[in-house]
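# sequence and predicted structure, then a few things I'm wondering about:
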Amino acid sequence: MTDVYGNSALTIVAAHARDGTEGLFCNRPPLGTKAPIINCSWGPNSQPEPYCLVDHRLWINSVENCHLSSRAWTVQERFLSTKRLYFTEHQVFYRCATHEVCESFPAGETPSQLIENMALQSVKSSLEPREKWVRAAEVYSRACLTKDTDKIVAIAGIAENLHAALGDEYLVGLWRGNLVHELLWRSSSNGGDQSRPDPCLALTWSWMAVKGVAVDINSTICSSGCNHHINIIHASVDLVDPSRPTGDIHQRSGILQIRGSLKQVYWSPRKYSDGDWRKYQITFEGEQKGALITTNPDDLEDALRDRRIFLLPVLSTEEGQSIECLVLTPVIEQARIYERVGHYTMSSDNGGDWYLFRQRKKGNDSVPWWGSWLGYSDWERIPKADLCII
């Protein structure tokens, strides 16, 4: 797909078509593309002046939110093609690296608000390759696939296109050079079907292991001043074709080996709002600490109902205001093999971060002078150990 769309002189897109049975053209009002002009005065003493009425969401509604945008396979053609002609329900749009025009504004003098916040501004050359990937992946994560088994290959062309520019190893939706940050992707169901694909080909530490969600890759989280709490020892996937590093993998075949501190916790979810924010009451071996989990359970409440839960601190801000964690459950606990089931953001407001790195004291361990006063003297720091996430 990289060669097909990347080398095309022009990609013609049936943006309004719901499926392959519908073509480029549809019935539309002949004057529907002309923006209306009205004369309007803004005060009793002002003279009427002509104003053009513009739908400020024209591009978003016609192109970004068209039927085409809901199909995952088409993300590659939108991203890789340098010139695209969109046939939408009401008019034709054209886009290349430097211009966005349509029948309503054929000279390209489109008001800036028509093209702001476009999800696929990743085609602009000013964006860094890693940011291009993040934009494309987030758009792709919202799209639908007929076959769950296409999850990896339907975006492989974009990954291949950026592979050389990044000079990095691709790991099923994530990149090795930025892996610590990218492991902290978040998922939001937004009322959709939030679950694992069946069969699930990707490893649980990749955002490709969930479907029906919009994903925030978080590639720049804590990019300016942060502390790492894990070390990546080894990360690999078993490719179906080793000559195609961005291609498909054998089902759930790969491993992520990490050195870090695991903390078993207990929690009870409570609805916090009508959106995706949920509040959880956290219990650290008897110490209750409230925390906020934001738009990030992979399949949290169903997956964790009867399972042991562990938090793995990954990153924290230098100021210590918050800590980003992975939520893990054991697959083979004796062998320290886990799978990811969510992402957790913990505030340090009430001392919860202190308990996150400590367990009930089993031996001699020094504590701060204020430890006894706050009841911390019975706790010791959790030693780091190797674990695997599959």
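Ah, there it is.

# all contacts plus neighbour counts: C-alpha atoms, from now on.
Will do.

# look up how far V327 lies from N61.
37 Å (C-alpha to C-alpha, to the nearest Å).

# swap in N65?
33 Å.

# the two: which has the busier surroundings?
V327 (25 against 14; other C-alpha atoms under 10 Å).

# distance of the residue of the chain most remote from its centre relative to Y51?
Seen from the C-alpha centroid of the chain, the residue lying at the greatest distance (C-alpha atoms, centre = their mean) is N45, 53.1 Å away. Remark: distance between N45 and Y51 (C-alpha to C-alpha) = 18 Å.

# in the helix of greatest length in the chain, what's buried?
As assigned by DSSP state H, the longest helix anywhere in the chain is helix 129-142. For helix 129-142, the neighbour count (16 or more other C-alpha atoms under 10 Å) marks 129-130, 132-142 as buried.

# against that first model, consider the following:
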Amino acid sequence: MADPTLCEVCRALLRGSRKLVSFDWKFEHHASSESFRHAYKLGCEICIRLHAAFMEEHSRLRALELPIDCKTSGELETDDETLLWGRTTYYPFSSSPSGCPSIHFWNHSNACTTEMTMVIGMVGTLRPPETLVCQNTGQDQAMTFIQTQYAACLREHAKCRSSSASSDFLPTRLLQVSCAEPPSVRLCERAQISSRIHYATLSHCWGQTLPTSLTKTTEEELRNGVTQDTLPLTFREAIRVAMALGISYLWIDSLCIFQDDLKDWESEAKLMRDVYRNATFCIAATAAKNSTRGLFRNRNCRSLNPVEVGVTRHIDARNGQTFAPGRYWFMAHPVTPDIAIDSAPLNQRAWVAQERYLSRRTIHFTHNLLFWECCEKFASETHPDKHFSCNCESKSGNPRPLRRLVIDTMFHQRDQTEDTCHSGKDRLTDLRTVDDIYISWNRYRAFYTRCQLTKPSDTLIALQGISSEVGELLSDELVFGLWIGRLIGQLLWYCETPNHGRKYISPSRRTPSWSWANWTCAISSGRELDSYTSDHIHDSVQITKLPKGTKSSENMLHSITMRCRLMPFKSRFSMEHDSFKVPLTFGKIVSWSQRRPHIRLDDTSQTHFEQNIECQLLILRHGEFTEGRLFEGLLVVLCDERTRSYERIGFCYIQDRPPTRLASDVLDHHNTLEDQEIQLI
């Protein structure tokens, strides 16, 4: 194979000839924008890929409207698109998302500094793309990738076939698409459709403008049929994908739910689990901010396709930060699911998190690549046979780890039931699996609460589909966002976002103070069960009366009755540092240690620059670890002395940090207090 064209600067990089330009071990690549531009015009295969990747990153940053430290003028050129030129530096070798060695490059133009990672690896060790991508994600080659994955899934994946709830289910309404001239779309009621048809769903961002929608005004027109060219681009391209896979019925939320009828919306919201679970696949407009952006994207193939480079010599063989002789793949800007999918505009929406979880098969139309995701496989155009890892212990929080764990558990239970000739649903009894599911749920909740909701009142509604499936598997019930079966641990949540980002959304008191659903911010869990074994953790309270579910307003019960011990807590809260200042007083225990414990207030929006806080510490559970003891609890305040009712105002986690033993001292004092019965409301 002939070696590709390389500029002298890149040849020097491969030889190990480098010039240090800063004390953080950045080395010079192109010393000027003229040098970089010359290499591009020369056709240097590495610099061409670098430039394409810088372009991509710069475009992404502007699209996300992130602050960029730019000067008012810059050395930019325009040729159909903005070109970034600048001197470049690099740092050898860091670690890439794929685990391969990589070089981290910076582009320092007069406009801004952009950075990217180029993955490298010796031929035979780094797996390059199996398929080189085409120019546009809507071309025949891209469609063939989808068709191949879909056919293989239908033919080979037992878990995908078994994950549907009912083969007879149909949504209330569907769109029937026709390719006859002119191509049209017609709204159909369930009664007009054969129960044996397959349908697809579309997951998309509405954006700032309401897409074409079903209302009492447009109902008759949609029932009679409209031409496809009257629909937004995303809808038209979704129809094309569905028909390429032999599907003639499509479900789109804005066209299948009345947007001016609250009762219809409430009724349909309860069916979301069945709508997405029974669809044959979901088309995800992952990269589109609204319905006018479409699914298909032009892309720079050179930024995605690798180049093979040979190295025959280098300056210092003993230096580990140079290239030994051999052949290497250079791949700029590797596209991974966490960047292409999880960080994309679509997956910042809370409703979409549920849609992705419930769908048996999802086709992700990202900015650069198509991804196929189903119950048994996660692949891309460049690696159609690769199964991107799905670590159920991953802390990324996206819906896939929880979904994979639930599907695997359900499938395993089904096999066991068939083997033992049992009928009906067996209750999950494997304690480790149960713990894993609760832990995965907590991580998913952290991801979910970072997503956007147009209506904060939908916080729990947009979880109904997932919570119903998880609840059935665990034989548990989600009440105000907390699992009753693990209620003590579920109470131990806290707001991640600093004071100015929190917003209380339950002025009507429909949601109790102990529910995280009151807050529009990211919610984290206390110390998770996998941090220490159940033998070393103990409940500090006894719940005597549980809250009731929300199926009917008459039966709602917001309070939790428990026997516990309350300890006075007093300190001064600093708004500037979002933390408490010393001394911290726990009953008779006074701490002056600068190693302050993890204590968070739920609501600091009304807090002045500094404010005295006096409340009660309610320790919910305690445990032991190698260096001492620890406990987790809530900060509560008395709101009704007659009924002994308390409201939650914060979270507290303390562990011994030798030589200080604050947790042990507080727990010893806690043991001397008297039991009492209170209501947490």
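In hand now; what should we look at? Fair warning: this is a prediction, and the values are worked out from it, not measured in the lab.

# any idea what the TM-score comes out to?
With the length set by TM-score structural alignment, normalised by the length of structure 1, the two chains reach a TM-score of 0.79; 360 aligned residues with a C-alpha RMSD of 3.5 Å.

# so the residue farthest from the centre of structure 1 belongs to a strand, correct?
No: N45 of structure 1 is assigned coil when assessed by DSSP: H, G, I helix; E, B strand; the rest coil, not a strand.

# give the contact list for it.
For N45 of structure 1, no residue meets the contact criterion (C-alpha atoms under 8 Å, 6 or more residues apart in numbering).

# list the contacts of the residue nearest to R621 of structure 2 when sequence neighbours are not counted.
In this structure, R621 of structure 2 finds its nearest non-sequential neighbour in D539, 4.2 Å apart by C-alpha to C-alpha, 6 or more residues apart in numbering. If you count contacts by C-alpha under 8 Å, 6+ apart, D539 of structure 2 has them with 488, 620-622.

# what lines up with D539 of structure 2 in structure 1?
Under the alignment (TM-score structural alignment), D539 of structure 2 pairs with H228 in structure 1.

# and its match, how far from W133 of structure 1?
For H228 of structure 1, the distance to W133 of structure 1 - C-alpha to C-alpha - is 23 Å.

# swap in Y140 of structure 1?
Taking C-alpha to C-alpha, one finds Y140 of structure 1 at 10 Å from W133 of structure 1.

# ranges for the helices of the stretch 201-350 of structure 1?
300-303 (DSSP state H, counting those that start in this stretch).

# just the strands in it please.
Along the stretch 201-350 of structure 1, the segments classed as strands by DSSP state E, counting those that start in this stretch run 214-216, 226-228, 231-239, 249-260, 263-271, 277-284, 287-294, 309-317, 322-332, 337-347.

# deepest of the ones you listed, which one?
Highest mean neighbour count among the strands of the stretch 201-350 of structure 1 (mean count of other C-alpha atoms under 10 Å): strand 214-216, with a mean of 23.

# in structure 2, point out the residues matching that one.
With TM-score structural alignment as the criterion, strand 214-216 of structure 1 aligns to 523-525.

# and that stretch against structure 1, how far off on average?
Using mean C-alpha distance after the TM-score superposition for structure 1, stretch 523-525 of structure 2 ends up 2.7 Å from its aligned counterpart in structure 1, as a mean over the superposed pairs.

# what does that stretch rub up against?
Residues contacting stretch 523-525 of structure 2 (C-alpha under 8 Å, 6+ apart): 442-443, 445-446, 449-450, 490, 492-496, 516.
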